[in-house]
Each structure stands twice: as structure tokens, then as C-alpha cells.
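Peer 1: Sequence and predicted structure, then a few things I'm wondering about:
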Amino acid sequence: MSRAKIKKKNMFIDMTAMSDVTVLLLTFFMLTASFVKKEPVQVVTPASISEIKIPETNIMSILVDPGGRIFMSLDKQNDMAATLEAMGKEYGLTFTPQEIKKFSLFPTFGVPMKNMKSFLALSTEQQDRILKDQGIPCDSIDNQFKAWVRNARAINHDLRIAIKADQQTPYAVIKKVMNSLQDLKENRYNLITSLKSSPEE
């Protein structure tokens, strides 16, 4: 006895709606995403339960690596350019418009002033390679870190200071940074930490 053959019907699923949703989601994430600023060194911040968010504008970021090297960044290009010019006047250096523009595009900076002009003359790849071994001097003889903060604050009075340090950074280094800020009457600043879960009660 022969079996009856069942005809297979071709199934068609319209994926147009799914494609539209995918494109909308992709567009949303592209428009709302914030780019991570390139930093010369990687640091592992200490954990805390604080959920206070740092403002997104008018920020002066101070980065301290485990070796005690200090780097800085300002979120506005105009502030970067004006601060470099002010530092040049203080240290007897004159920067060309091209050098100032190049500096204003840096995501993070941190070289002694005596090396600044030669550093600006390097290619981006060379700058990235040597920056991690530099750092802004912050000693009692030549505290350029204090000068950078003072000049940046003179340019933009609304700057908020945020310190990001590695959890292995010696306390003496952090204390030196804080003392420099206190000398400038800068007693309010944020410490950037990673969020950990609060202890269960």
C-alpha cells in the first residue's frame, strides 16, 4: 500500500521589521556612546561604594600611575591651547600656532616643559611610545604640576578636578599631589574609583 506524499510548502518570513529594529538600535548606541579617552598608562582604580558621577564638562583629569608619574588632560581644546601658552610664558618658551594646535588635540599630556617642544615635533606614534615614560614633575625643586593646575584654573575658573590613580600607587605620591593642590587652595576634587557592591546588612 503506497503512502500519500505530503507536499511541502515553502515558508516565507518577512524580516523587514527585524532589520528596521536592528538599524534603529545600532543608530541609538552610536549616538549615545561616549568615547574612552586614550591614556598613556593603564591604571586599576581602587574600589568604593560611592555612586557620585563626575561631570562631563569642565574637567581637569589628573592621572597617576603606580610609578608615581603624573599626566593631565583638559576636556576643552581652547583651554588646552591657552594653558600651554600661559605655561610657555612662565617657563620662557614660545610655541608656534602649529605646536599649540597639535597640543590642543592631545587626549592626555605629561612631559617636562624642557622637553615639550621636542615632544611636539615627534609623530603621534613616537609620542605614544615615549609618553608613558615621561610625566609632569611634581617635586619641591620644580613643581610643574602645580604650575599646570594654576594656569589651567586661571584660564577656566569652572574647572573641576578629578584624580585617577592606580590602587598600587604609593600613598606618598598621592599625598604629594594633594599637597600641591592644597597649596593652590584647591581643596575640592573627585577621586575616581571603580564601583563595588555595598556590603549586605
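Peer 2: Thanks, I have it. Being a predicted model, the structure only gives us computed values, none of them experimental.
Peer 1: When you work out contacts or count neighbours from here on, use the C-alpha atoms and nothing else.
Peer 2: OK.
Peer 1: can you give me the strands in this protein?
Peer 2: Along the chain, counting by DSSP state E, strands occupy 47-48, 59-64, 70-74, 160-165, 190-191, 194-195.
Peer 1: Contacts for the third one next, please.
Peer 2: Contacts with strand 70-74, where a contact means Cα atoms under 8 Å, 6 or more residues apart in numbering, come from 58-64, 80, 106-111, 135-138, 145.
Peer 1: And that strand, what's buried?
Peer 2: Buried residues in strand 70-74, counted by 16 or more other Cα atoms under 10 Å: 70-74.
Peer 1: can you give me the offset of it from its chain's centre?
Peer 2: Relative to its parent chain, strand 70-74 has a centroid offset of 8 Å by Cα atoms, centre = their mean, to the nearest Å.
Peer 1: Check the first one too.
Peer 2: Centroid separation between strand 47-48 and its chain, computed with Cα atoms, centre = their mean, is 19 Å.
Peer 1: can you give me the helices in this structure?
Peer 2: Using DSSP state H, the helices of the chain run over residues 16-32, 77-90, 97-104, 113-120, 124-131, 144-155, 171-183.
Peer 1: Residue 193 is nearest to which of those helices?
Peer 2: helix 171-183 (14.1 Å; Cα to Cα).
Peer 1: rewinding a little: make a markdown table from the helices of the chain and add mean neighbour count and distance to residue 192 to it.
Peer 2: Converted to a markdown table, these look like this (neighbours: other Cα atoms under 10 Å; distance: least, Cα to Cα, whole Å):
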| stretch | mean neighbour count | distance to residue 192 |
| --- | --- | --- |
| helix 16-32 | 10 | 22 |
| helix 77-90 | 19 | 22 |
| helix 97-104 | 16 | 24 |
| helix 113-120 | 15 | 27 |
| helix 124-131 | 13 | 22 |
| helix 144-155 | 19 | 18 |
| helix 171-183 | 15 | 13 |
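Peer 1: Pasting the second one now:
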Amino acid sequence: MLKKGKRRVAIRIDMTPMVDIAFLLLIFYMSTTTFKPPEVKSVSLVPSHSQVKLPEKNIINVTVTAEDSIFIEYIDTKTEIVEGKEVTIPQRFYRYAPIERFNYELVDVRRQLGLNVELVVKADRDASFGVMRKLMRTMQEVNINQFSLVTELEMG
């Protein structure tokens, strides 16, 4: 005798809830993530044709605003032991440095980070020449003779 086999019922998994959750997570992460840390002061840069990539680590950012205020920004890493493992935690610091105390602040930051850091100067196009001259002279006094100047890329 011939036996008829049972008919198999096709199983269909509804993917709609999973897609909904994926998009909700995507929207949540996009709305809560800060992609670039906010700057202390906004600076309109000087145009230039040069393209040199700045290093990602071991840098000290010196920002000169249009009001001739000077800010020092740097990232320092701190090592802590969490659950028996050493974890390095990067911390971003901002310091206001008046031109009269800039050399002391710069020496203090270099002492914290080490001497193998690169200095990056980001100056506003409306910053006064006198402040920039004092800044350069101060950097020479603390034996910093090489630095990078951040400019805006000019198209054309």
C-alpha cells in the first residue's frame, strides 16, 4: 500500500519587528552621539592651498580667537584598574591661557604629556598680529621651533 506523506507547512518568519527595532536603534544612536566634540570658541580660519594631515595623537591644540583669547586643548590619558584589568581612559582638557601666562601653561601641559608632542596652532583670521607675534616668541622661549598651522582649504 502506498502511504501519503504529511504535507509540510511552510514556516514564515515575520521580519517587520526586527527591522523596526534596528531602525529605532539606529535613530537613537544617531541622535545621541556627538561626532565631533564642541569647540570652546568658533574660529574662522585663514585660507590656504596646503594639504597636510595632522596627527591624531600627542598633539596640543592652541586656539587664538578673534578677541585675542588663547585656549589650550589637549587629550591626556589616565590608566585605571577596572575589574583587575588596566584600562586607559582619554580625557579632553581645555585651558584658558592669557598671553602673559601662556608660556607657563604651555610648559605645564608639555610636562604632563611629555616632550614628544606636536603643537597645532589654530588662529582666527581676525586675530591681531601682536598676539600672534607674542605667541610665536613665547613658543621659541620654551624651545618649540616647529608647529603646524591649521588653515581652511581654498578651492580653486
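Peer 2: The structure has been received and is ready for your questions. These figures come from a predicted structure and were not determined experimentally.
Peer 1: So after superposing, what's the score?
Peer 2: In this superposition the chains share a TM-score of 0.66, using TM-score structural alignment, normalised by the length of structure 2; 122 aligned residues with a Cα RMSD of 2.9 Å.
Peer 1: what does residue 126 of structure 2 align to in structure 1?
Peer 2: Counting by TM-score structural alignment, residue 126 of structure 2 lines up with residue 168 in structure 1.
Peer 1: Mind checking which residue lies nearest the centre of structure 1?
Peer 2: What sits nearest the mean C-alpha location of structure 1, by Cα atoms, centre = their mean, is residue 37, with 4.5 Å.
Peer 1: Nearest spatial neighbour of that one, chain-adjacent residues omitted?
Peer 2: Excluding its sequence neighbours, the residue lying closest to residue 37 of structure 1 (Cα to Cα, 6 or more residues apart in numbering) is residue 107, at 6.2 Å.
Peer 1: now swap in residue 138 of structure 2 and tell me
Peer 2: Spatially, and ignoring its direct neighbours in sequence, residue 138 of structure 2 is nearest to residue 103 (5.9 Å; Cα to Cα, 6+ apart).
Peer 1: From residue 72 of structure 2, how far out is that neighbour?
Peer 2: 11 Å (Cα to Cα, to the nearest Å).
Peer 1: re earlier: could the helices of structure 1 go into a markdown table alongside distance to residue 189 of structure 1?
Peer 2: What follows is the helices of structure 1, written out as a markdown table (distance: least, Cα to Cα, whole Å):
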| stretch | distance to residue 189 of structure 1 |
| --- | --- |
| helix 16-32 | 27 |
| helix 77-90 | 19 |
| helix 97-104 | 23 |
| helix 113-120 | 25 |
| helix 124-131 | 25 |
| helix 144-155 | 12 |
| helix 171-183 | 9 |
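Peer 1: Please identify which of the ones you listed is closest to residue 50 of structure 1.
Peer 2: It's helix 171-183; of the helices of structure 1, that one is closest to residue 50 of structure 1 (Cα to Cα) at 19.4 Å.
Peer 1: what's the mean deviation for that closest one versus structure 2?
Peer 2: Mean deviation of helix 171-183 of structure 1 from its aligned counterpart in structure 2 after superposition (mean Cα distance after the TM-score superposition for structure 1): 0.8 Å.
Peer 1: circling back to that earlier point, same list (the buried residues of strand 70-74 of structure 1) but as a markdown table, adding distance to residue 47 of structure 1.
Peer 2: As requested, the buried residues of strand 70-74 of structure 1 are arranged in a markdown table below (distance: Cα to Cα, whole Å):
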| residue | distance to residue 47 of structure 1 |
| --- | --- |
| 70 | 21 |
| 71 | 21 |
| 72 | 22 |
| 73 | 23 |
| 74 | 24 |
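Peer 1: returning to that earlier point: any idea how far residue 23 of structure 1 is from the residue nearest to the centre of structure 1?
Peer 2: From residue 37 of structure 1 to residue 23 of structure 1 the distance is 27 Å (Cα to Cα).
Peer 1: Near the alignment partner in structure 1 of residue 43 of structure 2, how many other residues are there?
Peer 2: Alignment note (TM-score structural alignment): residue 43 of structure 2 maps to residue 43 of structure 1. Residue 43 of structure 1 has 17 neighbours, counted by other Cα atoms under 10 Å.
Peer 1: dump the residue contacts of residue 43 of structure 1.
Peer 2: Neighbours of residue 43 of structure 1 in contact, by Cα under 8 Å, 6+ apart: 65-66, 165-167.
Peer 1: now, which of the buried residues of strand 70-74 of structure 1 sits nearest residue 178 of structure 1?
Peer 2: residue 70 (12.3 Å).
Peer 1: how about the helices of structure 1, which one is nearest residue 48 of structure 1?
Peer 2: Minimum separation from residue 48 of structure 1 across the helices of structure 1 (Cα to Cα) falls at helix 171-183, 16.9 Å.
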